[in-house]
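S.K.: Can you look at this prediction? I've put the sequence above it.
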Amino acid sequence: MEQNYERLALKVVNESLKLPFIKIDRSEFLIKTFGEQVDDIQKLIDEGPQVFFSKEELDESAKKVINSNVLQSSSLSFASGLPGGFAMAATIPADIAQFYGYSLNLAQEISYIYGYKNMWSEQGELTEDAKNTLILYLGVMLGVTSAGASVRILSNKLALQALKKIPQKALTKTMYYPIIKKVMAIFGAKLTKATFAKGVSKVIPVVGGVLSGSMNYLSLKPMANKLKDELGKSVNYTQQDFEQDIKILNEEDVLVTEYEPNGPTKS
């Protein structure tokens, strides 16, 4: 049953990632969001907004982006607004794929605000690692605590340095993939229980083919706020934060405990 959940979740993710609006250009987004507030655009792009702004200021920017996206999406055509040439998999309702497309789109913007790396290659392609990172973001949005902990550890150079005794392949095997597997199983179970069981979308209310305001505020906004809160913890990341993330992962048996003490002391 769990494998069925994972397969279903992967189908939805893959179809969502095919949507034409899914890609966020990191440089363009940062310039649009922060360009008028900094005097070194190249540094903003190279090092991220966290170099220029406090945690509180970044939180405010993330809130504005979330609110703007939620309000904007409430006025957009839902499912019927897809380009005519876009072919959705027959087994995946278009409204479901589009909702999670919006979610992953917003997840990229939130991550860029907090200094995370570009998800796309210079050729505009999404690498397998980037796709897995987006799945972890989705896990955070769905309330999987270990997904947030793994994102912070895997994106923090000092945290990875503290885990230097663990080979990268072993780290990937013991932490990265088990959590992705868990996220996909939980995601698939939610989809099956709430959406596909009766062939009707209950998680995502759709009225007259339009993305309803209730969907935004009852689903998308809380999910985005969860991601904001979790990714925001990576700013000024400390040894204490690292220890807490290790504890979260160990409680779920997804990470070996051998690591160098006194690892990260700053972001």
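M.R.: Structure's in. What do you need? Numbering: from 1, shown residues only.
S.K.: Only C-alpha atoms from now on, for both contacts and neighbour counts.
M.R.: Fine.
S.K.: How about residues contacting stretch 103-114?
M.R.: Residues from elsewhere that reach stretch 103-114, judged by CA atoms under 8 Å, 6 or more residues apart in numbering: 21-24, 26, 29-30, 48-50, 58, 61-62, 65-66, 69, 117-119, 134, 137-138, 220, 224, 227-228, 231-232, 234-235.
S.K.: Use this one as the comparison:
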Amino acid sequence: MSNYEDKISSMILRAGSLPGFKVHPYDTYNFLNKNYNVGNLDHPKEVYFIDENKLKLATGQIVAAHKLKFATTGFAAGAPGGLWGVTAGTALDLEEYVRRLFLMAQQMGHIYGLIPNPFAEEVDLDEEVYFESVQDEIVKLIALGLGVGGVSLTLTETSKALGVKKARDIARHKVSEELTTRVAKKVAGFLGKKLTKNQIAKGVSRAVPVIGGGINAGFNYVSIGGLGRKMATNLEKEHIRLKPQVLDHWQ
């Protein structure tokens, strides 16, 4: 793997221990109710009864918010210029890039009822326990959202495999570390190829402090926005694919 791919893969695998990488579904449900008046949600199955146009508007709002926040980070990293801007600034961009992907994947996964598992009875209230139980699915959501081939969610398959257990155990079932690592490297390889040229160009642009910050912020705004929209489109398709099975299970 390239240096960028190695760093991205490492960040994905260590996401649970990095600050600001986790969003509990109840936080997203509160956002949905506050902005789209969908009622008090407490389970992913409930989003399958919500008008899909509202869900699409909600994911658009999520992407817009992360675009703005990431662009602000880009300007801050680009503004100093000089050696610090080329080295420390580039590292900051990369971690913030992966963090935004993680946050968007979680929020969109919650909005479209993909995580936590919509076939499970309960949602873990503890953020750490919840995140540990769904981290492998979050990585898959990122991969699906970016259009990485050969990756699919196994929600119904997992449910059937664990049919002899209580439904709550589905949410706590963990895919092997080997699978998580394989998916993480696949995502890292995809992102690494996309970022390398742009990161080099950004490092050069920071030689001019103010203009460098503007270029950096503009690139961040466009890049995270494009990937966010792609992620929203692909996860919406997954929601539509699963909807008949989820409704049939709970009705």
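M.R.: Nice, thanks for sending it over. Values in this document were obtained by computation on a predicted structure and should not be read as measured data.
S.K.: Name only those of the contacts of stretch 103-114 of structure 1 that count as buried.
M.R.: Buried by 16 or more other CA atoms under 10 Å: 22-24, 26, 29-30, 48-50, 58, 61-62, 65-66, 69, 117-119, 134, 137-138, 220, 224, 227-228, 231-232, 234-235, out of the contacts of stretch 103-114 of structure 1.
S.K.: hey, where'd the helices end up in the stretch 51-200 of structure 2?
M.R.: Residue ranges of the helices in the stretch 51-200 of structure 2, as given by DSSP state H, counting those that start in this stretch, are 52-78, 82-111, 127-145, 155-161, 168-172, 177-205.
S.K.: Distance to L13 of structure 2 added to those, as JSON lines?
M.R.: Below are these laid out as JSON lines (distance: least, CA to CA, whole Å):
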{"stretch": "helix 52-78", "distance to L13 of structure 2": "21"}
{"stretch": "helix 82-111", "distance to L13 of structure 2": "11"}
{"stretch": "helix 127-145", "distance to L13 of structure 2": "9"}
{"stretch": "helix 155-161", "distance to L13 of structure 2": "21"}
{"stretch": "helix 168-172", "distance to L13 of structure 2": "18"}
{"stretch": "helix 177-205", "distance to L13 of structure 2": "7"}
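S.K.: Tell me which of those helices lies nearest to I12 of structure 2.
M.R.: helix 177-205 (6.3 Å; CA to CA).
S.K.: who does the closest one touch, helix- and strand-wise?
M.R.: Other helices and strands packing on helix 177-205 of structure 2, by 3 or more CA pairs under 8 Å, 6 or more residues apart in numbering; DSSP states H and E, are helix 3-13, helix 82-111, helix 127-145, helix 209-250.
S.K.: can you rerun that using 6 Å?
M.R.: Packing contacts for helix 177-205 of structure 2, counted by 3 or more CA pairs under 6 Å, 6 or more residues apart in numbering; DSSP states H and E, involve helix 3-13.
S.K.: M108 of structure 2 and T59 of structure 2, how far apart?
M.R.: 6 Å (CA to CA, to the nearest Å).
S.K.: again with Y221 of structure 2
M.R.: Using CA to CA, Y221 of structure 2 is found at 16 Å from T59 of structure 2.
S.K.: picking up where we left off before, compare the helices of the stretch 51-200 of structure 2 and report which one is nearest to Y36 of structure 2.
M.R.: Closest approach to Y36 of structure 2 among those is made by helix 52-78 (6.8 Å; CA to CA).
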